[in-house]
Each structure stands twice: as C-alpha cells, then as structure tokens.
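**Student:** quick one: sequence plus predicted model below, questions after.
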Amino acid sequence: MKKEELRTAIQEMNTYQFGQKKELTNKLSKVRSYVAKQEVLDMVSKLDKQIEEVKPELPVIPQFVADFIKGRTVSECFYYSYIMPNECNQETYEWINDNQTETARAILDGYTIEPEQPKTRQVLVKFFDNEEYRTELTEESAKELIEFLEANKHE
C-alpha cells in the first residue's frame, strides 16, 4: 500500500461504526491498542518528514554520462566501460573510472545533469592567453566581444 492510499484509507475510517459516542468510548477504553485517526495521520506525516530528511542529494553528472547510463544497470555500465571500452568514448570511460561511486549512485538513486559550461569563454581564454598578447577583459567587455563574434561568425 502506498502512503497516499494509506492516508486515504485512514481518513475514510468511520469513527462511529460502533454506534453512539458513549458506547464507542466504553469499547475503546477496553482496547489498549486503540490509536485515534488523527494520531495515525500525524505519525504518517512525521514519517514522511523523516524520510525526506534522510534522503541523500542526487549526484550531479555530465550529460554524456547520463546518455551512457540511461537504461543500464550498474553491472552493465561498468561491464561496458571496462570490458568493452569501444562501447563508450574515452571521455565517458575516464569519467566513470574517476567517479565510480557517483556513477553507481546515479544509476540506483537518480541524478541531476551538470549544466554545460559556455564554450565561448573557453575559446576566448585560448585566443587571448599567450605571452605576447595578453588581454585583461572585464565581464562586460567579454560579453560585448562574444556578441560581436556571434554576430560575425558566418562572414
């Protein structure tokens, strides 16, 4: 039974199924295991909160790893990456090899995908980072340069 089904079943319990309130109170006083419906609902809510507190954070993995592990078990993933390395590219192989725990957790618990870094900044650093011509760029001037390069890249 799922927790929402449990909550619904508890809420739908008929409080007066034994008849009048006085008769119900007398019968319930003889039963030691009696718990009020609201108490049960409160216990379910507390248990829910405890489960949420214990839940670990999902590992953050790159998109290429997410594509590789999708639909695979942990053993299949490690089998393909180690025994049959031609099944995955070098970048995927290295990431899985360097991050085995995160890979296994991602397959078992789920994951979030790492946001891609903008490639234009990497190109700018390579273009301007040398000993003869070193250029300091502010964030604003870098954005202007990126916009200019984007606008003129087809020329």
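**Tutor:** Nice, I can see it. Numbering: from 1, shown residues only.
**Student:** going by C-alpha atoms from here, please, whenever you check contacts or count neighbours.
**Tutor:** Noted.
**Student:** and the strands in the chain, which stretches?
**Tutor:** Counting by DSSP state E, residue ranges of the strands within the chain are 60-61, 112-113.
**Student:** which residues sit against the last one?
**Tutor:** Put plainly, it is strand 112-113. Taking C-alpha atoms under 8 Å, 6 or more residues apart in numbering as the criterion, the residues outside strand 112-113 that touch it are 58-63, 66.
**Student:** check the offset of it from the chain's centre.
**Tutor:** Using C-alpha atoms, centre = their mean, to the nearest Å, the distance from the centre of strand 112-113 to the centre of the chain it belongs to is 6 Å.
**Student:** same check, this time on the first one
**Tutor:** Between the centre of strand 60-61 and the centre of its chain there are 9 Å (C-alpha atoms, centre = their mean).
**Student:** who touches it?
**Tutor:** 102-103, 106, 111-114.
**Student:** could you check the strands of the chain and tell me which one is nearest residue 30?
**Tutor:** With C-alpha to C-alpha as the criterion, residue 30 lies closest to strand 112-113 of the strands of the chain, at 53.2 Å.
**Student:** if I look at residue 46, how far off is residue 39?
**Tutor:** With distances taken as C-alpha to C-alpha, to the nearest Å, residue 46 is found 10 Å from residue 39.
**Student:** okay, pairing it with this:
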Amino acid sequence: MSDEDFHATYAELPVIPQKVADYIQKAKAGTWGIIDCYYHVADNVTACGLDGVRDWERWIVDHQDTFARAWLDGYQIEEGQHEES
C-alpha cells in the first residue's frame, strides 16, 4: 500500500473513550503490551460476564480493532471528554 493510499484510508485517528485512553497510557508507562492488556480485559469479561465489567472494558471487547489501532497509531478522545493523544 502506498503512503498516499494509507493516508487516504487511515487519515483519521481512531476515536476512543477517555477511560480507554487512560488504560492505554497506564499500560504503556508500565511493562504491559497490547496482548497483556487485551487478555486482562478478556479475563475480567470471562469472570464477570459482559454485564459485570466496567464500561471501558466492555468498549475494548466490543471495539477490538479500534483499540488495536489506537494503541499502535494514536487516537482522539471522544467529543465532550478531555482531549489528548
């Protein structure tokens, strides 16, 4: 894929909730990688069920591709929340 095609396809950074952004920042500041983070959330979902997990954990499970893009490429915070990237 050429740079032009890439930028045309992925010009906008993914939009994520503030709490997911906080989770990404905290994990990257520590020793966890993306796989560790996803499995941590998945374990909580397995233990609690989707109705028993925090909203931001459910968001990660429901938006796995967006979570991965945000982790790798950066992100925008959902409108109406604190902005950061």
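**Tutor:** Received it, and whenever you're ready, just let me know what you need. This is a predicted model, so every value here is computed, not measured.
**Student:** most widely separated two among the contacts of strand 112-113 of the first structure?
**Tutor:** Spanning the widest gap among the contacts of strand 112-113 of the first structure are 58 and 63, at 14.5 Å by C-alpha to C-alpha.
**Student:** hey, where'd the helices end up in the second structure?
**Tutor:** Taking DSSP state H, the helices of the second structure run over residues 3-10, 18-29, 34-48, 55-62, 64-73.
**Student:** same list (these) but as CSV, adding mean neighbour count.
**Tutor:** Formatted as CSV, the helices of the second structure follow (neighbours: other C-alpha atoms under 10 Å):
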stretch, mean neighbour count
helix 3-10, 10
helix 18-29, 16
helix 34-48, 14
helix 55-62, 17
helix 64-73, 16
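**Student:** where's the residue nearest the centre of the second structure relative to residue 56 of the second structure, distance?
**Tutor:** Most central residue of the second structure, judged by C-alpha distance to the mean C-alpha position with C-alpha atoms, centre = their mean, is residue 67 at 2.9 Å. Look at residue 67 of the second structure and residue 56 of the second structure: by C-alpha to C-alpha, they are 11 Å apart.
**Student:** and for residue 45 of the second structure?
**Tutor:** For residue 45 of the second structure, the distance to residue 56 of the second structure - C-alpha to C-alpha - is 12 Å.
**Student:** among the strands of the first structure, which is the most enclosed?
**Tutor:** Most buried of the strands of the first structure, by mean neighbour count (mean count of other C-alpha atoms under 10 Å): strand 60-61, with a mean of 18.
**Student:** just tell me the aligned range of that one in the second structure.
**Tutor:** The alignment of strand 60-61 of the first structure onto the second structure (TM-score structural alignment) spans residues 15-16.
**Student:** mean deviation, the matching stretch versus the first structure?
**Tutor:** On the superposed models, the aligned residues of the first structure are on average 0.3 Å from stretch 15-16 of the second structure, with distances taken as mean C-alpha distance after the TM-score superposition for the first structure.
**Student:** contacts only, for the aligned partner of residue 75 of the second structure in the first structure.
**Tutor:** Using TM-score structural alignment as the criterion, residue 75 of the second structure maps onto residue 111 of the first structure. Residue 111 of the first structure makes contact with 58-61, 105 under the criterion C-alpha under 8 Å, 6+ apart.
**Student:** that'll do, ta.
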